[in-house]
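Participant: quick one: sequence plus predicted model below, questions after.
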Amino acid sequence: MRVVVQRCKEARVTVAGETAGAIGEGLMLLVGVTHEDTEKDAKYLADKVAGLRIFEDEAGKMNHSVTETGGAILSVSQFTLYGDCRKGRRPNFMAAAAPEEAKRLYDYFNRELAGHGLGVETGIFGAMMDVSLTNWGPVTLIVDSRA
């Protein structure tokens, strides 16, 4: 399982012009699931993301997590995180999990995040979505349960 974590001042996802999820300060997550992932991977990443110390303290050092700052999460599923671009010019998505399994683990991941006391907003799994954010810093990290 792979998550792109972006610290943001605000983020929004819309589907067909309607807002599906929106947050103020917090973390915008792009979440990819591969066919080898399990609930153990999802829980590991939820715990990792909830505890990442990437918000500044009074001294300007990254010392606080989204859980500590009271921020929120916008979690968006993105199978293209498992796109393989090594051959040709069209990505191969063979490493991405089948939609049913990916949705099950994505939903589990979001429930685990909420279990940390975080407000979790989402897009609509499998829909064509427009995502916008104001990346704060910018701070962007890639966290992978297999790395």
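Facilitator: Looks like it came in fine.

Participant: from here on, contacts and neighbour counts on C-alpha atoms
Facilitator: Will do.

Participant: for H116, see how far away Q78 is.
Facilitator: Q78 sits 23 Å away from H116, going by C-alpha to C-alpha, to the nearest Å.

Participant: more neighbours: those two, which one.
Facilitator: Between Q78 and H116, Q78 has the larger neighbour count (other C-alpha atoms under 10 Å), namely 21 against 13.

Participant: that one contacts T34, correct?
Facilitator: No. Assessed by C-alpha atoms under 8 Å, Q78 is found out of contact with T34, at 10.8 Å.

Participant: show me where this structure has helices.
Facilitator: For the chain, applying DSSP state H gives helices covering 39-51, 66-69, 99-114.

Participant: for the spatially most central residue of the chain, what are its contacts?
Facilitator: By C-alpha atoms, centre = their mean, the chain has its centre lying nearest to L29, at 2.2 Å. Shown in contact with L29 (C-alpha atoms under 8 Å, 6 or more residues apart in numbering): 3-6, 73-76.

Participant: kindly indicate which of these lies nearest A96.
Facilitator: V3 (13.1 Å; C-alpha to C-alpha).

Participant: neighbours around A46, how many?
Facilitator: A46: 21 surrounding residues under other C-alpha under 10 Å.

Participant: also this one, for the comparison:
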Amino acid sequence: MRALLQRVSRASVSVAGKTIGQTGPGLMVLVCAMLDDDEKKADQLAAKVSKLRIFKDDARKMNRSVKDIDGSALVISQFTLAADTSRGNRPGFSQAAAPDFGKHLYEVFAQRLEAYGVPVETGEFGADMAVELVNDGPVTIWVEN
């Protein structure tokens, strides 16, 4: 699975003008299931995200996790993280998991992240979403397993 983490002061996601999920301070997590992914990979990614030390401690060093700061996460499906831009000018997405299985793994990831102690809100899989965020730092981290 692939994820793009953004440390945020706040973030929200809306569908058809209605806010359906929000967080802050914490993480906005864009997540994509790939062809060879399974529930084990979703769990491993959730464990990694819950423990990743990208928040400042009292000495202003990135030494605290989202759990350590009592933060939360906004998890949004983002199949375009599977983009292959190696040929031509139009990205290919053939390495992304099929939609039904991608949705399942997205949901498993969100559930496991919450089970690891991070409050989670989500977007709507497959919907046309409007995402707003204030990136804190900015800090943006690519995670893949």
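Facilitator: Thanks, I have it. No experiment lies behind these values; they were computed from the predicted model shown.

Participant: got a TM-score for the two of them?
Facilitator: For these two chains in superposition, a TM-score of 0.98 is obtained (TM-score structural alignment, normalised by the length of the second structure); 145 aligned residues with a C-alpha RMSD of 0.7 Å.

Participant: on that earlier part again, nearest to A22 of the first structure, of the helices of the first structure?
Facilitator: In terms of C-alpha to C-alpha, the element of the helices of the first structure nearest to A22 of the first structure is helix 99-114, at 14.9 Å.

Participant: report the mean distance between that closest one and its aligned residues in the second structure.
Facilitator: Mean deviation of helix 99-114 of the first structure relative to the second structure after superposition (mean C-alpha distance after the TM-score superposition for the first structure): 0.5 Å.

Participant: residues contacting that helix, please?
Facilitator: Contacts of helix 99-114 of the first structure (C-alpha under 8 Å, 6+ apart): 31-35, 38-39, 42-43, 45-47, 50, 75, 77, 120, 125-126.

Participant: and these, which of them are buried?
Facilitator: In the contacts of helix 99-114 of the first structure, burial by neighbour count holds for 31-34, 38, 42-43, 45-47, 50, 75, 77, 120, counting by 16 or more other C-alpha atoms under 10 Å.

Participant: dump those residues into a markdown table; add distance to A96 of the first structure as well.
Facilitator: Below are those laid out as a markdown table (distance: C-alpha to C-alpha, whole Å):
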| residue | distance to A96 of the first structure |
| --- | --- |
| V31 | 11 |
| G32 | 7 |
| V33 | 6 |
| T34 | 4 |
| T38 | 13 |
| A42 | 15 |
| K43 | 18 |
| L45 | 17 |
| A46 | 19 |
| D47 | 22 |
| A50 | 24 |
| S75 | 17 |
| S77 | 11 |
| V120 | 23 |
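
Participant: nearest to S65 of the first structure among those?
Facilitator: For these, the residue nearest S65 of the first structure by C-alpha to C-alpha is A50; the value is 6.6 Å.

Participant: was I right to think the closest one contacts T67?
Facilitator: Yes. Applying C-alpha under 8 Å, one finds A50 of the first structure in contact with T67, separated by 5.9 Å.

Participant: common neighbours of the two, please.
Facilitator: What both A50 of the first structure and T67 touch, as defined by C-alpha under 8 Å, 6+ apart, is the set H116.

Participant: ok, the closest residue to A130 of the second structure other than its chain neighbours - contacts?
Facilitator: Using C-alpha to C-alpha, 6 or more residues apart in numbering and skipping the chain neighbours, the partner closest in space to A130 of the second structure is S14 (5.2 Å). Contact analysis of S14 of the second structure by C-alpha under 8 Å, 6+ apart lists 20-21, 123, 129-131.

Participant: with A47 of the second structure instead?
Facilitator: A47 of the second structure makes contacts with 112-113, 116, as judged by C-alpha under 8 Å, 6+ apart.

Participant: looking at the residues you listed, which is nearest G137 of the second structure?
Facilitator: Set against G137 of the second structure, the nearest of these by C-alpha to C-alpha is L113 (22.9 Å).
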